[in-house]
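# okay, sequence plus prediction incoming.
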Amino acid sequence: MPHQYVDLELTVKQVRAETPQHLSVIYERPRGFDYEPGDWVDLALGVELRGGRTYSLSSAPTEPDLMITFKEGLSEFKRALAGSAPGDTARITAYGNDYEFHLAEHRDSVLIAGGVGVAPFRSMIKQMRDTNGSGSVQLVYLNQTDAFLFAEELDAWQRELDDVVVHHLVTKGLSRKKREAALRDIISVDAHHYFIAGPEGMIESTEALLDTMGVDHDDIRIDIFDGY
């Protein structure tokens, strides 16, 4: 459920390069701040800046700090985030979860990520690993290159957890027909829930593919990552 009209101060602990195009900003977690894997936050940086300010949390509630991960961009807001330094402050003005975008206990889930859309899925799988969560997870991670975010962590958690399977798919050079054929070969059609996170076009094409595979539309949850 979204929480509006919030005012929580954050302090930057670290800015970390994840890939040549992606950064994570790690904040001290405000005392008493609770959230669910898959939640987003609205951020304010003290001055009005153009660009999107909503970011999915890539950290899990079991971790001591908060983390957002994003692709570097040209908007004023993203440039300001990228220029953050330890000790800088920001504020959470809203946070929460839309459309039940979180794993359910005792349910099997397919997570389909496009690029930085893997951020909320890192949170979900990390939480599952730390709490011995029930149900199985299949993560299908599409990226234009082999510079996959959180690759070492995800591979390690896959080895630790019998019910987690991770597939990495490089899409550069693949036609839509070949990409869809690869997804048909990978994606389970027996899951209870399907989660798609990434750019709007990727989400629309993946929803259409799932429909042709017989997945009930009511079982699909989406999280759109705008370019800003």
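Yep, that arrived.

# C-alpha only now, for contacts and for neighbours.
OK.

# for the chain, what spans make up the helices?
Along the chain, the stretches classed as helices by DSSP state H are 76-82, 119-131, 151-160, 176-186, 200-212.

# highest mean neighbour count out of these?
Most buried of these, by mean neighbour count (mean count of other C-alpha atoms under 10 Å): helix 119-131, with a mean of 22.

# tell me what it is packed against?
Judged by 3 or more C-alpha pairs under 8 Å, 6 or more residues apart in numbering; DSSP states H and E, the packing partners of helix 119-131 are helix 151-160.

# now the angle from the helix it packs on to helix 119-131?
Interaxial angle, helix 151-160 versus helix 119-131 (axes from the mean of the first three to the mean of the last three C-alpha atoms, to 10 degrees): 40 degrees.

# which secondary structure elements does helix 151-160 sit against?
Looks like helix 151-160 contacts helix 119-131, strand 164-170 (3+ C-alpha pairs under 8 Å, 6+ apart).

# here's the one I want to compare it with:
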Amino acid sequence: MDNKTPPFSGFRGRGLLFIGHKIIHTSIATQLEKEYLMCAGPSFGLLGPTLSNTKRHNVFVSYHHRNDQQYRDYFENLFARHHDIMISKSVQIGDIDPNLKTDTIRQIIRDRHLRTSSVTVVLIGSETWKRKHIDWEIAASIRETQYNSRSGLLGILLPTYPRNNPNKYYHKTIPPRLYDNINCGFATIHNWTEDPNTISSWIHEAFKRRTQIRPDNSFPSFVNNRSGDGWQK
């Protein structure tokens, strides 16, 4: 698998068309789409097959904006638009002024983006654990307040996540607050998949756990982005 390009065929991203492991600008996508549809057959449709009778949840997608925007767009296109198994509530680049005070940013994340979501999915790439906003988003997601109910939580290891064994991960290179909640049973972590039934199941199980298991929100909040080979308390 190419670790840099999401492997999927035949749908548009933001200004892009994904064909196999290649990314093609939409300026040349129309003819390619027609050719793809001719091969796929009329039952497939422009965006492919969708799942029916699947319970959809409002999902907040937390991710490293600079490194993993391509995967976030791909994830949303595939599962929110293509298969229609979730409703995406993630923060887009430019949604929040980075020059605002820390408390203001946290409040905007909590009140504007997390209030209507019920599950948070963390897309984990090579430097996701370093980002303060991801730590804040996870913390706000699992906090029960008067106005916002707690969200379920799960992590998905992207193909860009660095490791030698595809069945293992180094806990110091995933977000520490996510790791604490994996340990207490509130969250789960999974390898990347494009199977909508699997993703739907993970999301629904996280949704159910949010009222069955108490999360661990004790990790000291990030003040700044971090650096190094792994997090420390």
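Nice, I can see it. None of these values were measured; they are calculated from a predicted model.

# what would you report as the TM-score here?
Laid over one another, the chains give 0.34 as their TM-score (TM-score structural alignment, normalised by the length of the first structure), with 134 aligned residues with a C-alpha RMSD of 6.0 Å.

# ok, back up a step: out of the helices and strands packed on helix 151-160 of the first structure, the one nearest Ile222 of the first structure is which?
helix 119-131 (11.2 Å; C-alpha to C-alpha).

# one step back: okay, the helices and strands packed on helix 151-160 of the first structure in TSV with distance to Asp42 of the first structure next?
Formatted as TSV, those follow (distance: least, C-alpha to C-alpha, whole Å):
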stretch	distance to Asp42 of the first structure
helix 119-131	15
strand 164-170	29
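
# out of these, which gets nearest to Phe77 of the first structure?
Among these, helix 119-131 comes nearest to Phe77 of the first structure, with 18.6 Å by C-alpha to C-alpha.

# relative to strand 164-170, how tilted is that closest one?
Using the same axes, to 10 degrees: helix 119-131 of the first structure against strand 164-170 is 150 degrees.

# so which of the helices and strands packed on helix 151-160 of the first structure comes closest to Tyr194 of the first structure?
Comparing those by C-alpha to C-alpha, helix 119-131 comes nearest, at 11.9 Å.

# that older thread, make a markdown table out of the helices of the first structure and add distance to Leu139 of the first structure.
Shown next, in a markdown table, are these (distance: least, C-alpha to C-alpha, whole Å):
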| stretch | distance to Leu139 of the first structure |
| --- | --- |
| helix 76-82 | 27 |
| helix 119-131 | 8 |
| helix 151-160 | 9 |
| helix 176-186 | 10 |
| helix 200-212 | 14 |
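
# and of the helices and strands packed on helix 151-160 of the first structure, who's closest to Ile196 of the first structure?
helix 119-131 (9.6 Å).

# in the helix of greatest length in the second structure, what's buried?
With DSSP H setting the assignment, residue counts place helix 196-209 as the longest helix in the second structure. Using 16 or more other C-alpha atoms under 10 Å as the test for burial, helix 196-209 of the second structure gives 196, 199-200, 202-207, 209.

# which secondary structure elements does it sit against?
Helix 196-209 of the second structure packs on strand 119-124, strand 152-157, strand 187-191, going by 3+ C-alpha pairs under 8 Å, 6+ apart.

# can you say which of these is packed in most?
strand 119-124 (a mean of 27).

# need the strands for the first structure, in chain order.
8-19, 22-28, 40-44, 54-56, 65-71, 89-96, 109-114, 137-143, 164-170, 193-198, 220-224 (DSSP state E).

# in CSV, list those strands along with mean neighbour count and distance to Ala80 of the first structure.
Below are those laid out as CSV (neighbours: other C-alpha atoms under 10 Å; distance: least, C-alpha to C-alpha, whole Å):
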stretch, mean neighbour count, distance to Ala80 of the first structure
strand 8-19, 17, 12
strand 22-28, 20, 11
strand 40-44, 21, 11
strand 54-56, 22, 14
strand 65-71, 21, 12
strand 89-96, 19, 11
strand 109-114, 24, 24
strand 137-143, 23, 25
strand 164-170, 17, 30
strand 193-198, 24, 22
strand 220-224, 19, 22
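
# TSV for those, including distance to Glu207 of the first structure?
Putting the strands of the first structure into TSV (distance: least, C-alpha to C-alpha, whole Å) gives the following:
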stretch	distance to Glu207 of the first structure
strand 8-19	28
strand 22-28	26
strand 40-44	22
strand 54-56	20
strand 65-71	23
strand 89-96	23
strand 109-114	10
strand 137-143	14
strand 164-170	18
strand 193-198	8
strand 220-224	8
